[in-house]
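S.K.: Prediction below, plus the sequence it came from.
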Amino acid sequence: MRRSPFYARLYGGALVGLVLVFPFASLIAMAFKHAEISRVENRALAQMPGWPRTRAEWDSFPQRFDAFFNDNFGLRTLLLRLNSNFSTVMLGRSPSDKVVFGHNDWLFYAGDNSIELYRNQRPLSSLQLDNTRTALQRRVGAMQAANRPYLFVVAPDKHTIYPEMMPTYMSRRDPPSQLDQVVAIAGAAGLPVLDLRAALRAGKADGQVYFKDDSHWSDWGAYLGYRRIMAALPLPGLPVLDLDARQFAVPADHAGDLAGMAGLSRREPTRVAQVPADRCAFTATAFQHVGDDIAVRRTFCPQAKFKIVFVGDSFTDGLVKYLSRSFGEVVYVARSGFKPSRQIVPLIEREAPDMVIEELAERHLDSLADTVAPDGR
C-alpha cells in the first residue's frame, strides 16, 4: 500500500484539526461574549431571547434564538474581517450589500433602496405624492394654528451631490427623482420645503462637502446647509456664523459609517472649522428618550434669542455646532423616520418654540406618504 507523502498527511491532519477545534473555540468565545453594537454592520447584535412565557413567544423562539446565535457565535468578527479583506483586496468589491465602491475609493450607501433612487427607478406614484402633500400640509397647518413658522429641509443623499463618483456601470434614467417630485408639489402648493442641492453643489468648488467613507456631509457641507437654512428663516436679527472655506483648516480624521459597514479600518483625513471664540460657548444636555424612537436634547446660548425645535435624523449631528450658536435654545428631536403629526405636534406644543425646523434625508422621502393613514388621521 502506497503511503501518502508526509506533507500531505500533515496538511490533512491540520485541516481536520482546524475543523474540530474551530467550533469549540467559537462556543468558548461565545460564552464570554457580551451583547454589543456591530461597528462593521452599523447595527445592534441580536440579544439572547428570554425564556418563553406565552404561546406566541414559544412560536417565535426558534427564529429569535437562531438570530442570536448567528450574530454572536465566537470568532464572528474575525471571520467578517477576513471576508472583508478578501472581498476588498482580491475581488475589488464591497463585502456588504449596503456599500458600493465608487471611483477613487469613494464609498456610497446602498441600503434603503438608495441605488434605485440614484438610478431614478422609484418615482413616487400619484397617490404617494398626494399623501406627501397631505403630510406636509398637516404639519404646516398645525404650526400656523399656533402662529409658529415651519420649515421642512431635505438633506440630499451623497450620490445626488457626487454622481460623478458613482460606478460607471450604474446607468440612470432621466429625472425626475423623488426629490424633484417633492420640490415640485411643494412649490405648487406653497409649502415651505427647502432644497439644499444647489448650495452643496456650488460648495464643491471650495471643499469636499461629503465624506468619502461616510454617508453624511462633511463639516464644510454641514456649514453650507446651515447657511442655507438660516437664510430661509423668517425670524429677525438672527446671529449667523460667517465662515469661508479657508477657516476650515483644523486637521482631523473621521471613521466613516460606510467604511465600518464595509469592514475597513481606515480613517479619513478631513478638516473642520475653527469657530471664533467669541461666538457662544453653548451648553448641551444629553439625549433623553420621550417616546418610541424619539429622543430629545437641548443646547443653550445665553448671547442669542429665540427658541426653536429642530426635528431631524443623523444629518443633524453636523449642524449642531452651528445652529446652537444662533439660538437661545434649540430642542433637538431625534426620530427614526418621518413621524405622523399626532406623534410630533404634541411634543412641539409642550415646548412652545418660536419656530420649528424639520430635516429628513433624501432617501427617506417616501416615508412622508406612509404617515398618512387610510382613515385620514
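M.R.: That came through, no problem.
S.K.: switch to C-alpha atoms for all contacts and neighbour counts from now on
M.R.: Noted.
S.K.: how long is stretch 238-251 end to end?
M.R.: 30 Å (C-alpha to C-alpha, to the nearest Å).
S.K.: now do stretch 329-346
M.R.: Stretch 329-346 end-to-end distance (C-alpha to C-alpha) = 19 Å.
S.K.: Pull out the buried positions in stretch 188-202.
M.R.: Under the neighbour-count criterion of 16 or more other C-alpha atoms under 10 Å, stretch 188-202 has 191, 192, 193, 194, 195, 196, 197, 200, 201 buried.
S.K.: alright, now check it against this:
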Amino acid sequence: MTEAYITGQNGYVFWGDIQAANFSQSVGRRFLSPEELERWRSYIQELDVSLAAEGIELYVAVTPAKWGVYPEELPAWADDITGSGPLDQLMAAGSDLPLIDLRQPLREEATENAVYSRVNSHWTDYGAYVGWNAITDCIVANQPEMAALQPIPSTGVLLASDQNEFANYGVVNPVPDWTVPDFSGLLRPVTLTKAGEPSVLEDGSTRTGLESLPARTTTEGAQSDQSVLMIRDSFGSSLSVYVQQAFQETNQVRHNFDGDPSQQPDVMTLANAYRPDLVILQIAQRHLNFPPAS
C-alpha cells in the first residue's frame, strides 16, 4: 500500500503502510516470520524472568490498532483478504507470557460508545479509560494486594474537539466522535518532572505526552502508594492520565521499538534504578512490526 491513508466505511480512515506497515497488518498481509516471532517471545520472556528475580511483576499491554477494534469499518474490498496478523501470532505463541489483549473489552464497549475516532489512529481518551480498566482487572486478578486499583468513577461520556490526524490530506470527520469520560472534577493534581526541567503541578486530566518523555510523576492521594515503571509509546499519552491517578509515582519512558534500536531503553537498568512495584510495557499493535533486536 503506497497510499498515505485508506478510506474505509462510514467515514473511517486508516493509515496506509507508511505507518509501520499498518494496512498490510490490518488485512494479514504483513505477518511475523518465525525468527521475528521468536525475537518478541524471547524478549518478553527474558524480561519477565529478570524482573521476577527482583520481585517485580511485568504486564505487557498491547494496545489495539483501530482496525483491531473496528475490523468491520475497513473498506468492503478488504473483506475477502483480511486475515490474522502479528498480534494473533504473538498471543498464540505466548500463552506463558504476561500479555494483555485489550481488543475484546474495547470491541464490546464500541457497541455503545466510540473508543476510537474515525480520523485518528489512536484510541480516544474514553477508549484509553476502557483499556486501563481492563489492564487493572488483570493486575488485580494477578496481584490481589493491588486491589486499590479501581476504575475512576465516571458520570458519563462526553464529546471533545476532533483530533484529526488526516486533516492535512483534506479529510473531514463527518461525525464528532472524540470521546472523553466525565470525571466531574475527581482527578487529583499531578506533579510532573521532565528530564532537566523543574517540576510543575498539572491538572489531573493533563496527559503526559510522548514529547515529555522520559518523565516522572507523583500524585498525592493516588489510589495506591506504589510506583510503576511504564515503557510506552504514543498510545500511553491518553493512558497516562489514569496511570498517574492509580500510582503515587510513575516513571515513563519511550520504548522506541519503532526507532533506532540503540535508543531502546534497558528496562532492567531502569527497574534497578527506580525500584518500581511493577512494570507495564505498553506497545501499540502496529509496533509489533518492529521486533526487538536479537
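M.R.: Yes, it's here. Note that the structure is a prediction, hence the values are computed from the model and not measured.
S.K.: hmm, back to that, distance to residue 103 of the first structure and secondary structure added to the buried residues of stretch 188-202 of the first structure, as a markdown table?
M.R.: Shown next, in a markdown table, are these (distance: C-alpha to C-alpha, whole Å; DSSP: H, G, I helix; E, B strand; the rest coil):
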| residue | distance to residue 103 of the first structure | secondary structure |
| --- | --- | --- |
| 191 | 37 | coil |
| 192 | 36 | coil |
| 193 | 32 | strand |
| 194 | 30 | strand |
| 195 | 26 | strand |
| 196 | 24 | coil |
| 197 | 21 | helix |
| 200 | 20 | helix |
| 201 | 18 | helix |
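S.K.: and which of these is nearest to residue 337 of the first structure?
M.R.: Distance to residue 337 of the first structure across these (C-alpha to C-alpha) is lowest for residue 193, with 17.2 Å.
S.K.: Pretty sure that closest one sits against residue 150.
M.R.: No. Judged on C-alpha atoms under 8 Å, residue 193 of the first structure makes no contact with residue 150 at a distance of 9.3 Å.
S.K.: Sketch out the strands for the second structure, chain order is fine.
M.R.: Here the second structure has its strands, by DSSP state E, at 5-7, 13-15, 57-63, 99-101, 157-160, 178-181, 190-194, 200-202, 215-218, 224-232, 247-254, 278-284.
S.K.: And the furthest pair within the buried residues of stretch 188-202 of the first structure?
M.R.: Farthest pair in these, by C-alpha to C-alpha: 191 and 201, 23.5 Å.
S.K.: quick one: contacts for the residue lying closest to residue 233 of the first structure once chain neighbours are set aside?
M.R.: Excluding its sequence neighbours, the residue lying closest to residue 233 of the first structure (C-alpha to C-alpha, 6 or more residues apart in numbering) is residue 151, at 7.8 Å. By C-alpha atoms under 8 Å, 6 or more residues apart in numbering, residue 151 of the first structure lies in contact with 192, 193, 194, 233, 356, 357, 358.
S.K.: count of neighbours near the fifth one?
M.R.: By the criterion of other C-alpha atoms under 10 Å, residue 356 of the first structure has 22 neighbours.
S.K.: For residue 80 of the second structure, see how far away the alignment partner in the second structure of it is.
M.R.: In the second structure, the residue matched to residue 356 of the first structure (TM-score structural alignment) is residue 279. Distance of residue 279 of the second structure to residue 80 of the second structure, computed by C-alpha to C-alpha: 40 Å.
S.K.: ok, now residue 93 of the second structure?
M.R.: For residue 93 of the second structure, the distance to residue 80 of the second structure - C-alpha to C-alpha - is 25 Å.
S.K.: repeat for residue 53 of the second structure
M.R.: On the measure of C-alpha to C-alpha, residue 53 of the second structure and residue 80 of the second structure end up 47 Å apart.
S.K.: Residue 98 of the second structure too?
M.R.: In this view, residue 98 of the second structure and residue 80 of the second structure are 33 Å apart by C-alpha to C-alpha.
S.K.: Ok, residue 202 of the second structure next?
M.R.: As judged by C-alpha to C-alpha, residue 202 of the second structure and residue 80 of the second structure stand 48 Å apart.
S.K.: How about residue 219 of the second structure?
M.R.: Distance of residue 219 of the second structure to residue 80 of the second structure, given as C-alpha to C-alpha: 49 Å.
S.K.: which one of these two has more residues nearby?
M.R.: Legend: neighbour count by other C-alpha under 10 Å for residue 219 of the second structure and residue 80, higher for residue 219 (24 against 8).
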